[in-house]
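Build the 3D model from these lines:
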Amino acid sequence: MTKPVVFFPGTLCDERLWMQTWRKLNIQDRRYVPLQWANTLEEMLSITQHTIGKDKVHLVGFSMGGYIASLAATQWPQHIASLTLISFASEGLTDQEVKQRQSIISAIKNKRYQGMSDNRLAVFLSKPTNDSSKQGGRDQAAETMRSMESDLGPSVLRYHIEATTPRPSITHQLKKLNCPIHVISGADDALVSANALKEMKSVLKKAKFTQLANCGHMLPLENAEEISQLISELTST
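Just a heads-up that it's a prediction; the model follows:
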């Protein structure tokens, strides 16, 4: 029997992030960590520990969920069969990213936050294209993001940011893990820097790195087909 596969969402995301991927996977024991209901880092890790239980599991984390999955893997390595990190760099947040997060929190607290602008949303996605099939996937991803943002609201965004800020580098902690590590990124990702991934590669020499063409940050929404194939390859045992 294959081991359970545990999925983690990103900031201001819920199960909808993974729906397309799940439909393409045949997983006997699929589990989801509802980080959208956690207000602190401690709560996120507590929910994670409860979801893992006493089993040995595969962890699949997207963006912020990659950070929580990484922390879980380093805290409970005896329970981890593999670690898949999607659109996440373990090098931590830059000073500029911390300031940007603090600005968002301040706007939410002062009731000045107006949600994601169209320009901000575009940063998360691949570049617009004349290819109708690819543009259709991009548009659908944008629609799902807007839907999750509307339903979860600014309070969830605030708690997610506060719980994971600051975020120091955990690359060297990941190096100590004995389980397989797979890092998946989008070629057009404007949020995960090439330098951060380069540093990860220099330290995590045994990890597998895969870059998907014509994809931005929201890989599970933009390219569920390839994401599901990559997850299936690593978690089939």
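
C-alpha only now, for contacts and for neighbours.
OK.

Looks to me like A81 is in a helix.
No: assigned with DSSP: H, G, I helix; E, B strand; the rest coil, A81 falls outside any helix and is strand.

Does it touch I181 like I think?
No: between A81 and I181 there is no contact under Cα atoms under 8 Å: 9.5 Å.

Look up the closest residue to T165, ignoring the ones flanking it.
Spatial nearest neighbour of T165, excluding adjacent residues (Cα to Cα, 6 or more residues apart in numbering): V98 at 7.0 Å.

please give me the structure for this one as well, since I'd like to look at both together:
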Amino acid sequence: MQKIYFISGTMCTVDLWQFVFPKLENMLPIHIDITPANSFDEINDLIQSHIEEPATIVGFSLGGFSAMNFAVHHPKKVKRLIIVAANTSGLSDSEIQLRKNTFDFLEKHTYKGISQTRIQQFLHPDNYHNTEIVSIIKKMDADLGKEVLIRQLKATSVRINISEEVLKLNIPILFIAAENDALVNPKKVKEFAYQTRKGKHITIKNSGHMIPLEKHKELASILNLTIN
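Below you'll find the model as predicted:
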């Protein structure tokens, strides 16, 4: 049974994968918690301290960017990347501004948890009122809390564009995007995938950004077919 390493996104815990892990075949999923990190260099150190190389790494959102960034710095330590709902160009201007506003607010006010409006930005409209998914997002946010949110916003909001470096990687990379992702443009992800040396691309329909929660059956099936 091979070890597969999973990295979650901003304000996400291992709970993100709770529907995916039980469906995996012939794999031992190992979650790498990057929430203690204060920079991408520290994230690289955390990943390196957990993996047995060469590793297969599955990264979601920030975790996907972090996985690619790690591979760029340590190409011989990565066998395969599976990137879920993430790109190489960092955050959009609107997302960066939103995070700055959030950070400024948090420094002066009590954090009362992620808002319903913010949650809906991550989801397909069909899931706006999916109480199970919404409760998981709220729980992950509450479990990590204000201190981790501030640390992650500081550490990861300024992301350099690593597109050129990723294009030089000579390892299989599977990009999984959501058709209705409001944060990561699926068309741009597809275009980028075709430029990579060994990249492939899959678009999942009727899903927002939170693919591991919204389309866990499809994601687990893709992982089983890709890795086994």
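
ok, back up a step: could you look up the SS state of the residue nearest to T165 of the first structure?
Secondary structure, three-state DSSP: V98 of the first structure is helix.

residue in the second structure matching it?
Matched to the second structure by TM-score structural alignment, V98 of the first structure sits across from I96.

For W17 of the second structure, see how far away T10 of the second structure is.
14 Å (Cα to Cα, to the nearest Å).

Ok, F103 of the second structure next?
To W17 of the second structure, F103 of the second structure is 27 Å away according to Cα to Cα.

what lines up against R151 of the second structure once you look at the first structure?
Matched to the first structure by TM-score structural alignment, R151 of the second structure sits across from Y159.

Where is the longest helix in the second structure?
Ranked by residue count and defined by DSSP state H, the top helix of the second structure is helix 131-156.

buried sites along that one?
By 16 or more other Cα atoms under 10 Å, the buried positions in helix 131-156 of the second structure come out as 133-134, 136-141, 145-146, 148-153, 155-156.

Name the next helix or strand following that helix along the chain.
Next helix or strand after helix 131-156 of the second structure toward the C-terminus (DSSP states H and E): helix 163-167.

with the first structure superposed, average distance for the very next helix or strand once past that next one?
Using DSSP H and E, the next helix or strand after helix 163-167 of the second structure towards the C-terminus is strand 173-178. Once fitted to the first structure, strand 173-178 of the second structure is off its aligned match by 0.8 Å on average (mean Cα distance after the TM-score superposition for the first structure).

so strand 173-178 of the second structure matches what in the first structure?
The alignment of strand 173-178 of the second structure onto the first structure (TM-score structural alignment) covers residues 181-186.

and the most centrally placed residue in the first structure, what does it touch?
Centroid-nearest residue in the first structure: F62, 1.4 Å away (criterion: Cα atoms, centre = their mean). Contact analysis of F62 of the first structure by Cα atoms under 8 Å, 6 or more residues apart in numbering lists F8, P9, G10, L85, I86, S87, F88.

hmm, which of those are common to the second structure?
Among those, the contacts conserved in the second structure (both residues aligned by TM-score structural alignment, their matches' Cα atoms under 8 Å) are F8, P9, G10, L85, I86, S87, F88.

Pull the number of nearby residues for the second one.
If I follow you right, that is P9 of the first structure. 26 (other Cα atoms under 10 Å).

Just tell me what it corresponds to in the second structure.
That one, P9 of the first structure, aligns with S8 by TM-score structural alignment.

From E95 of the second structure, how far out is the residue of the second structure most remote from its centre?
Most distant from the centre of the second structure: K108, at 28.5 Å, with distances by Cα atoms, centre = their mean. Using Cα to Cα, we find K108 of the second structure at a distance of 20 Å from E95 of the second structure.

for T102 of the second structure, same thing?
With Cα to Cα as the criterion, T102 of the second structure and E95 of the second structure are 10 Å apart.

Mean distance of the helix or strand hosting S106 of the first structure to its aligned residues in the second structure, please.
S106 of the first structure belongs to helix 95-109 when elements are defined using DSSP H and E. For helix 95-109 of the first structure, the mean deviation from the second structure after alignment is 1.5 Å (mean Cα distance after the TM-score superposition for the first structure).

Could you pull out the buried residues of that helix?
Residues of helix 95-109 of the first structure classed as buried by neighbour count (16+ other Cα under 10 Å): V98, R101, Q102, I104, I105, I108.
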